[in-house]
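Asks: Got a predicted structure plus its sequence, pasted below:
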Amino acid sequence: MSDALAPAVPSGTTRPPDAGRPPPSTPPQPPSEPVTSAQRVLPLRRPGRWILSAVALVLVAQLVHGLATNPFYQWDRFQYWFARPVIVNGLVVTLEVTAYSAVLGLAGGIALALARLSRSPVLRAISWVYVWLFRSIPLIVVLLFLYNFSALYRTLSLGVPFGPAFWHFDEAHLATDLVIAVVGLSLNEAAYAAEVVRAGILSVDQGQHEAAAALGLPRRYQFARIVFPQALRAIVPAYVNQLIGLVKGTSLVFYVSLLDLFGSVQSMGSTYPGDIVPLLLVATVWYVILTSVVSVVQFYVERHYARGALRALPPTPVRRLRVAVATLAARVRRETAA
């Protein structure tokens, strides 16, 4: 009977197996809900992070509260000593010693690094021995040795090697306390700066050296205009760490009778024994200020030499603060609207 009702199929053709059957019914789709502005992706909650942040804030608050309320620190005496002329004079000496030693140490480090990378075995050997020797001797030993240098050589002379001398100098008058401090710190700093500079030069891609040599440029021009500017991206962060160590290392010049910041604090602490703690806090705060200034300078120097190496320069702290404030304000507006 079903065959009689089926549509006729011409002879010579094959009937499809599904012919005459109704198309399968598709299940009804649920109506799509319109996406409203209130629907948004919720961030993943991380309660552990909030708990650790709260614990850290509590510890910091306790530390600040202890510093502010403990009478042992004598903050009134700290305020009295912080900008006294004797402290400011010591701070000026610290800045002078740091500036001279940083410039001379970096210049000596560049010379030693170039000697270490030269093709002369004599220069390489002398540079290696210098770096090995001054990195092995503590800075305080170097300063004390230079301070007593006049006991070994009372006079210095210039003239023909192993021959007659034309000029004589009295070492006691030539080597003042400031000169001894700068020379000692510069000799020590040059040894560490040499390794920093050498590592920065080696970090430059070898293709840059080959391309500069292929252009037929003089070696001095290759180093000054092509290699060294690229090496500074690796030199600056490491050498700023050395510079911060140099700022703190100037506290040792007190042992060669030079009253820098730490020497002035020590001297005043001996005169006023009851103010030792606030005087040490004065020195601590001034050293923190100096190292913070060096860190800010480091950021902008690194940002300058990052041009051409990064697609986008890192934002400045002021820019980061503005973005953070804008993000927080937008989040508050969304929470209020919800």
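Replies: Here it is on my side, so go on. Since the model is a prediction, treat every value here as computed from it, not as a measurement. Numbers count the residues shown, from 1 in each chain.
Asks: hey, let's count contacts and neighbours off CA atoms from now on
Replies: Noted.
Asks: Distance-wise, check A324 relative to R333.
Replies: Distance of A324 to R333, given as Cα to Cα, to the nearest Å: 14 Å.
Asks: again with E195
Replies: 53 Å.
Asks: Looking at the two, which is more packed in?
Replies: Each of E195 and R333 has its neighbours counted (other Cα atoms under 10 Å); E195 has more, 21 against 11.
Asks: Against that first model, consider the following:
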Amino acid sequence: MGSPPPVRGEFPWWLAAAGLIAAALLWLMVTDETYARILATVSQGIGVTIFVTAAAFTLASALGLALAVCVLSRSVVARQAARFYIEIVRGVPILVLLFYIAFVGAPALVAGWNALAAPLGLGQVATRDLSLMWRAILALTIGYSAFIAEVFRAGIQSVDAGQIEASKALGLNGWHRFRLVVFPQAIRTILPPLGNDFIALIKDSALVSVLGVADITQLGKIYAAGSFRFFETYNVVAFLYLVMTVGLSLALRGLERRLRARREG
């Protein structure tokens, strides 16, 4: 059985408890020398974590939208190719995809570029020129684009068919129908699950540490291995991720309430 839905107006005791724990950890980070040193070290990876997440999410959203359009197109080839991509990629764990792209896909991509560049007189590149961070971003892009494509597809299909027929009657072509009628209405349905995927991507960005990318998790792992302060280090690592994910989750709930109120109004 699932948990019962929250009662409207109910005090968020879970948030109060989380806030107390966060306040206690913040106090330790300010007053305890060990925690302060760990925070100073681990926080250097915040920028990398945010960049990897933002870059991968932006690219995955663009690719996911293109895939969703292909799935809904009239072309059988486009529909089947997009569906093949979505189903295959969704069946591969993100960690396996990271290793595959980093150590199989990246060398193949470089070899393909060099084969095309040689006849054109363009410069050759080496596999090491493609950094591990960008290999990780590419893997996360591929992995999440398949899930985001389904979000876009469901949102586009949620638009009332009468709206589309009306736009056809007005003489709008396919692109203008999508840009002016379909997408503005679909985005209200798309935004909440898209936000959930962004939060999930923040957490999955920790997987890039297996490639040695200096994100929050990797710096925490290195510090803990050298100092044997595993308890304190992973308290700080978990705290930083929770601040980002819980903060975004609360912002997303506020956005959902606004969208619901606007729809009901």
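Replies: Structure received. Given the structure is predicted, the values throughout are model-derived calculations rather than measurements.
Asks: tell me the strands in structure 1, going along the chain?
Replies: 155-159, 165-170 (DSSP state E).
Asks: got the angle between the longest one and strand 155-159?
Replies: In terms of direction (axes from the mean of the first three to the mean of the last three Cα atoms, to 10 degrees), strand 165-170 of structure 1 departs from strand 155-159 by 160 degrees.
Asks: circling back to that earlier point, ok, which of the strands of structure 1 comes nearest E210 of structure 1?
Replies: E210 of structure 1 lies closest, by Cα to Cα, to one member of the strands of structure 1: strand 155-159, at 42.9 Å.
Asks: need the contact list for the closest residue to T98 of structure 1 other than its chain neighbours.
Replies: Closest residue to T98 of structure 1 apart from its sequence neighbours, by Cα to Cα, 6 or more residues apart in numbering: V247 at 6.0 Å. Residues in contact with V247 of structure 1 (Cα atoms under 8 Å, 6 or more residues apart in numbering) are 94, 98, 287, 290-291.
Asks: Just the buried ones among those residues, please.
Replies: 94, 98, 287, 291 (16 or more other Cα atoms under 10 Å).
Asks: Turn those into TSV, including distance to S120 of structure 1.
Replies: What follows is the buried ones among the contacts of V247 of structure 1, written out as TSV (distance: Cα to Cα, whole Å):
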residue	distance to S120 of structure 1
T94	38
T98	33
Y287	42
T291	39
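Asks: returning to what we had before: which of the strands of structure 1 is buried the deepest?
Replies: Mean neighbours per residue, mean count of other Cα atoms under 10 Å, is largest over these for strand 155-159, with a mean of 13.
Asks: tell me the average deviation of that one from structure 2 after fitting.
Replies: Comparing strand 155-159 of structure 1 with its match in structure 2 after superposition yields a mean distance of 4.6 Å (mean Cα distance after the TM-score superposition for structure 1).
Asks: Show me the helices in the stretch 201-338 of structure 1, by range?
Replies: 206-214, 219-222, 228-249, 261-271, 276-305, 317-337 (DSSP state H, counting those that start in this stretch).
Asks: Spit out the contact partners of the residue most central in space within structure 1.
Replies: Of all residues in structure 1, the one closest to the mean position by Cα atoms, centre = their mean is P237, 4.5 Å from it. By Cα under 8 Å, 6+ apart, P237 of structure 1 lies in contact with 298, 302.
Asks: run the last query once more with 10 Å
Replies: Contacts for P237 of structure 1 (Cα atoms under 10 Å, 6 or more residues apart in numbering) come out as 196, 243, 295, 298-299, 301-302.
Asks: do S73 of structure 2 as well
Replies: S73 of structure 2 neighbours (Cα under 10 Å, 6+ apart): 67, 79.
Asks: Any figure for the gap between the counterpart of it in structure 1 and I137 of structure 1?
Replies: In structure 1, the residue matched to S73 of structure 2 (TM-score structural alignment) is S118. Using Cα to Cα, we find S118 of structure 1 at a distance of 26 Å from I137 of structure 1.
Asks: try S295 of structure 1
Replies: 28 Å.
Asks: which of these two has more neighbours?
Replies: Higher neighbour count among S295 of structure 1 and I137: S295, with 17 against 11, using other Cα under 10 Å.
Asks: List the contacts of whichever residue in structure 2 pairs up with the more buried one.
Replies: Counting by TM-score structural alignment, S295 of structure 1 corresponds to S249 in structure 2. Going by Cα under 10 Å, 6+ apart, S249 of structure 2 touches 192, 195-196, 198-199, 242-243, 255.
Asks: A62 of structure 2 now?
Replies: 141, 145, 148-149.
Asks: Save these as a markdown table, and put in neighbour count and distance to A225 of structure 2 too.
Replies: Shown next, in a markdown table, are these (neighbours: other Cα atoms under 10 Å; distance: Cα to Cα, whole Å):
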| residue | neighbour count | distance to A225 of structure 2 |
| --- | --- | --- |
| T141 | 25 | 30 |
| S145 | 29 | 34 |
| I148 | 27 | 36 |
| A149 | 27 | 39 |
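Asks: mind putting those in CSV, distance to Y85 of structure 2 included?
Replies: Formatted as CSV, these follow (distance: Cα to Cα, whole Å):
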residue, distance to Y85 of structure 2
T141, 13
S145, 10
I148, 12
A149, 10
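Asks: re the thing from before, return the member of the contacts of S249 of structure 2 nearest to A261 of structure 2.
Replies: L255 (9.9 Å).
Asks: separation between the closest one and S249 of structure 2?
Replies: 10 Å.
Asks: what residues are shared contacts of those two?
Replies: Shared contacts of L255 of structure 2 and S249, counting by Cα under 10 Å, 6+ apart, come down to 192, 195.
Asks: what's the matching range in structure 2 for stretch 199-209 of structure 1?
Replies: The aligned range for stretch 199-209 of structure 1 is 154-164, by TM-score structural alignment.
Asks: Trace V92 of structure 1 over to structure 2, please.
Replies: Under the alignment (TM-score structural alignment), V92 of structure 1 maps onto G47.
Asks: For its match, the count of nearby residues, please.
Replies: Neighbours around G47 of structure 2, by other Cα under 10 Å: 13.
Asks: Isn't it up against I216?
Replies: Yes. Counting by Cα atoms under 10 Å, I216 is a contact partner of G47 of structure 2 at 8.7 Å.
Asks: so what corresponds to I94 of structure 2 in structure 1?
Replies: I94 of structure 2 maps onto L139 in structure 1, by TM-score structural alignment.
Asks: Ok, R177 of structure 2 next?
Replies: Match for R177 of structure 2 (TM-score structural alignment): Q222.
Asks: distance of the residue nearest to that match when sequence neighbours are not counted from T250 of structure 1?
Replies: Nearest residue to Q222 of structure 1 in three dimensions, chain neighbours excluded: A212, at 6.0 Å (Cα to Cα, 6+ apart). As judged by Cα to Cα, A212 of structure 1 and T250 of structure 1 stand 41 Å apart.
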